[in-house]
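**Student:** Task: produce atomic coordinates for the following.
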Amino acid sequence: MANAIVVGVHLQNQPGFEYAMEELRNLADACDIEVVGELTQKAERVNPAHYIGAGKLQELKGLAEGLDASTIIFNDELSPSQIRNLEKTLERRVIDRTILILDIFAERAQTKEAQLQVEVAKLQYMLPRLVGLRESLGRQGGGAGLKNRGAGETKLELDRRRIEERIVHLQHDLEKLVARRQVQRKQRRKNEVPVVCLVGYTNAGKSSLLNAVMETYQPGSSKMVLAKDMLFATLETSVRSISLPDRKTFLLADTVGFVSQLPHHLVKAFRSTLEEVAEADLLIHVVDCANPEHEQHIAVTQATLKDLGADGIPAVYAFNKADLTDQAYPRIEDNTVYLSAGRREGIEELIRLIRDRVFGDYVEGEIVIPYDQGRLVAYFNEHAHVQATEYEPEGTRLKLTCKLADYEKHKELFAPQ
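**Tutor:** Below is the predicted model:
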């Protein structure tokens, strides 16, 4: 395990700096890097050459030597020249928050799509850093034209071209996968199945909540998702069909968690995965209410949803891990349900909120179906919630709750409301 020092610049009027540094430690931990020291500096702006000031840089060099730290991790995305200057002065491996997150994503990506997206993001991160090194590598040759170009620069051009070609190739593969998913989504729309998406900060308990709903309403299902107490356990969207006892069905989607300063390469790369979010009928914003920084997490999630164009979708809040707080639970308060996915408490209350939001267009009534239209009886038994069945001289009488669309289609058979 590598030893590292984390470094951050606390800019004036920057909220949540201490938390960002703590999160940086957690990200390092998720990469199996042991943080042995921390150095911070208050400043009006980041130093363009070395990220931190000259005095702090010498202090950092001494600290790294004293603590035998082989890696220095910076809290912000570094420019190519900053990385080069820092590595030269510190004689240590220099990485930033972005590459740390990209490495975690690369390690955790399970599906073909997530792996492709992470590779695209990593290559897009590397590209300007290669270009930034061109000047220092390409000074062996003088004059103009390719013939006299320095060997280092020529190799760099080749590397750059290879990376650009690889990005194009990967994006082509991704487009195919996205097209396939769009076909699946269209099919769902055709079947009129509402889509409910779990969104929220990483490690808020979205996957645990999906599993809790599955266990409650599809006991014995083998379709549980990975739920672990770690950052970015989920990197791909998992969609599960949930059938309620009254025949109502909706799709519940688990999505990648958000994090503050999520690298823009990743937001772009995961946009196709997060298209589920932008097209959902309802968002369940899962919040780890036991985390002292949960207000900050809500703000980050809302900002990311806005970036994805999903800020206009109706949302309810699931304040998870309420068992670790002194909050009374399970309970519903306005648009929020307090629950514990781990203890499987509050799941029915959550479903009640979902039901109210996505199954508003349902009608209760009685229908008499003539005996020569038996297929309609079978249809309503499958697609509606039939409370009672009676056989009368003119046909089968069903007392039921059904979709408004089905009611409109067979209005003439329903008893007047």
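**Student:** Please count neighbours and contacts with C-alpha atoms only from this point.
**Tutor:** OK.
**Student:** Secondary structure element for the nearest residue to S79 once chain neighbours are set aside, which one?
**Tutor:** In space, S79 comes closest to R129 once its chain neighbours are excluded; the distance is 7.4 Å by CA to CA, 6 or more residues apart in numbering. Using DSSP states H and E, R129 falls within helix 112-137.
**Student:** That helix - contacts with which helices or strands?
**Tutor:** helix 80-90, helix 97-108, helix 151-190, helix 264-269 (3 or more CA pairs under 8 Å, 6 or more residues apart in numbering; DSSP states H and E).
**Student:** Need those helices in JSON lines (columns: distance to Y391).
**Tutor:** Shown next, in JSON lines, are the helices and strands packed on helix 112-137 (distance: least, CA to CA, whole Å):
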{"stretch": "helix 80-90", "distance to Y391": "79"}
{"stretch": "helix 97-108", "distance to Y391": "58"}
{"stretch": "helix 151-190", "distance to Y391": "33"}
{"stretch": "helix 264-269", "distance to Y391": "58"}
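**Student:** and the gap between the most centrally placed residue in the chain and S272?
**Tutor:** Computing the C-alpha centroid of the chain and ranking residues by CA atoms, centre = their mean puts V256 first, at 2.3 Å. To S272, V256 is 12 Å away according to CA to CA, to the nearest Å.
**Student:** just Q302 next, same as before
**Tutor:** 18 Å.
**Student:** shared neighbours, V256 and S272?
**Tutor:** Counting by CA atoms under 8 Å, 6 or more residues apart in numbering, V256 and S272 have no contacts in common.
**Student:** Count the residues that sit near the closest residue to M224 other than its chain neighbours.
**Tutor:** Nearest residue to M224, sequence neighbours excluded (CA to CA, 6+ apart): N211, at 5.6 Å. Neighbour count for N211, taken as other CA atoms under 10 Å: 24.
**Student:** following the helix or strand hosting N211, which helix or strand shows up next?
**Tutor:** Using DSSP H and E, N211 sits in helix 206-217. The C-terminal neighbour of helix 206-217 among helices and strands, as given by DSSP H and E, is strand 238-243.
**Student:** Before we compare anything, build this one as well:
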Amino acid sequence: MLHPDLKAVKSRRLPEHGLAEAVSLAAALPGLQVLGAEVVRLPRVQPSTLFGSGKVEELTATMKGLEIDLVLVDGPVTPVQQRNLEKEWGVKLLDRTGLILEIFADRARTREGVLQVELAALSYQRTRLVRAWTHLERQRGGFGFVGGPGETQIESDRRAIDDQVIRLKRQLDRVAKTRELHRASRRKVPFPLVALVGYTNAGKSTLFNHMTGAEVLAKDMLFATLDPTMRGVVLPSVNGAAGRKVIASDTVGFISELPTQLVAAFRATLEEVLEADLILHVRDISHPETAEQAADVADILTSLGVNKAVPMFEVWNKLDLVAPSQREALQVQATNRAGVFPVSALTGEGVAALLEAVSVAFDEAKTTAVLQLTFAEGKRRSWLHDAGIVQAEQQDESGWQITVLWTARQLGRYREFK
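**Tutor:** From the prediction side, this is the model:
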């Protein structure tokens, strides 16, 4: 594993931490064993080989001694650089984008997820010399960048790629229409949507499971969750009222320098965040670069077009991994900042206070209204009762006269009914 540290490029994170993240990425792909990892200081990029000739020779000797089959470069590598380095070292080479694509291909489970990853991989391959096309006749998860059974080398055929892209986009369009129908149906549901977002491996799925009682895969691994999951949650009661029900959504984790192909391909999945009534930004507060990770998440949310008017809570997760002295300081910081909640999703510490705050956030100002519904509007009447906002109801020969006490949010959802 090589992490290029280019002096001319300023990064918000230390190269050593970037290398550690890259090693974790490699560990997330089954079958890979990292035999060595190194930060390579680069005064400037060599157009033909990325690294200088002296460094290339040094690495050649290292690779022969360790009998390495695959080199991972944690950064962009041009097709020319890739070809020259592979020839020089006698190994396969994979850059950061290719590695993340492999991980996504291995993890995607839903039909939409598989299509999105395939589309992202084709967009990536379209820009370089096409080498391994095992994704067209896949015998395992992945695209054959790493190698594996059935891998073949064929000449570049951009027309074939374009045909494949068109086919995938058509399939994704159909899936997107179905998803939009589901979203339209959910808008009519009287329950707010709470979306969990955050850097990969921040503990979103663990918190989601604790909140909902679900059993979503939660592992100490980058990109453990790829396909979004939604579950109902009954929040604590506020002001003596019955606990409100909300829908919680677990989403794919973000990462620095997320390949643009993946941002575009997964936009449909991440649109769940755009529909959210409240966003929980889950942070791994024990990570040495938690602030930098939070900045990366903020950048991606902005690129997605998330409305800044949507309320957002910061959830400082993994409190159980923080030293006692630091924990006290974090608690003081959180107390002095609105909308910040230190928790341990693993032990449950602080989760009750978070859920209570979520409940209070949805306990908005309410107004009274009197509605006149005909017998043909039975679905609307049912929605009002399901929402628990009916105060009184009278029936006459033309329909129902219903008195409701509701929030502006509930009024907006009610108007979704045609």
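**Student:** Can you find the partner of the residue nearest to M224 of structure 1 in structure 2?
**Tutor:** Alignment note: N211 of structure 1 maps to N209 in structure 2; criterion TM-score structural alignment.
**Student:** Would you mind measuring from its match to A298 of structure 2?
**Tutor:** 24 Å.
**Student:** The helices and strands packed on helix 112-137 of structure 1: which one's closest to G342 of structure 1?
**Tutor:** helix 97-108 (22.4 Å; CA to CA).
**Student:** Superposed on structure 2, what's the mean shift for the closest one?
**Tutor:** On superposition with structure 2, the mean distance recorded for helix 97-108 of structure 1 (mean CA distance after the TM-score superposition for structure 1) is 0.7 Å.
**Student:** Outside of that helix itself, list whatever touches it.
**Tutor:** So helix 97-108 of structure 1 is contacted by 24, 27-28, 30-31, 73-77, 115, 118-119, 121-122, 232-235, 262-263, 266 (CA under 8 Å, 6+ apart).
**Student:** buried subset of the residues you listed?
**Tutor:** Using 16 or more other CA atoms under 10 Å as the burial test, the contacts of helix 97-108 of structure 1 include 24, 27-28, 30-31, 73-77, 115, 118-119, 121-122, 232-235, 263, 266 as buried.
**Student:** Pull out the buried residues from stretch 14-21 of structure 1.
**Tutor:** For stretch 14-21 of structure 1, using 16+ other CA under 10 Å, the buried residues are A20, M21.
**Student:** mind listing what L198 of structure 1 touches?
**Tutor:** Taking CA under 8 Å, 6+ apart as the test, what L198 of structure 1 contacts is K206, L252, A253, D254, T255, L283, I284, H285, V286.
**Student:** all helices of the stretch 251-400 of structure 2, in order?
**Tutor:** 260-265, 267-274, 290-304, 324-335, 351-361, 378-386 (DSSP state H, counting those that start in this stretch).
**Student:** any chance of those in TSV, with distance to V216 of structure 2 too?
**Tutor:** Below are these laid out as TSV (distance: least, CA to CA, whole Å):
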stretch	distance to V216 of structure 2
helix 260-265	22
helix 267-274	17
helix 290-304	22
helix 324-335	28
helix 351-361	18
helix 378-386	27
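**Student:** Among those, show me which one is buried the most.
**Tutor:** helix 267-274 (a mean of 19; mean count of other CA atoms under 10 Å).
**Student:** ok, average deviation of that helix from structure 1?
**Tutor:** Its aligned residues in structure 1 lie a mean 0.8 Å from helix 267-274 of structure 2 after superposition (mean CA distance after the TM-score superposition for structure 1).
**Student:** what stretch of structure 1 lies opposite that helix in the alignment?
**Tutor:** Counting by TM-score structural alignment, helix 267-274 of structure 2 corresponds to 271-278 in structure 1.
**Student:** Name the residues that touch the matching stretch?
**Tutor:** So stretch 271-278 of structure 1 is in contact with 178, 197, 199, 236-237, 253, 255-256, 283, 308-310, 313, going by CA under 8 Å, 6+ apart.
**Student:** Of the residues you listed, which is the nearest to G374 of structure 1?
**Tutor:** Of the contacts of stretch 271-278 of structure 1, the one sitting nearest to G374 of structure 1 (CA to CA) turns out to be A253, at 35.8 Å.
**Student:** Aligned to that closest one, what sits in structure 2?
**Tutor:** Under the alignment (TM-score structural alignment), A253 of structure 1 pairs with S249 of structure 2.
**Student:** so is its match in a helix, a strand, or just coil?
**Tutor:** Under DSSP: H, G, I helix; E, B strand; the rest coil, S249 of structure 2 falls in the strand class.
**Student:** Neighbours of P128 of structure 1, how many?
**Tutor:** P128 of structure 1: 14 neighbours (other CA under 10 Å).
**Student:** if I pick the spatially closest residue to it that is not a sequence neighbour, what's in contact with it?
**Tutor:** Nearest-residue entry for P128 of structure 1: P80, 7.0 Å, with adjacent residues in sequence omitted and distances by CA to CA, 6+ apart. P80 of structure 1 makes contact with P128, R129, L130, G132, L133 under the criterion CA under 8 Å, 6+ apart.
**Student:** Show me what P80 of structure 1 lines up with in structure 2.
**Tutor:** So, by TM-score structural alignment, P80 of structure 1 is matched to P79.
**Student:** now its match: how far from H17 of structure 2?
**Tutor:** On the measure of CA to CA, P79 of structure 2 and H17 of structure 2 end up 27 Å apart.
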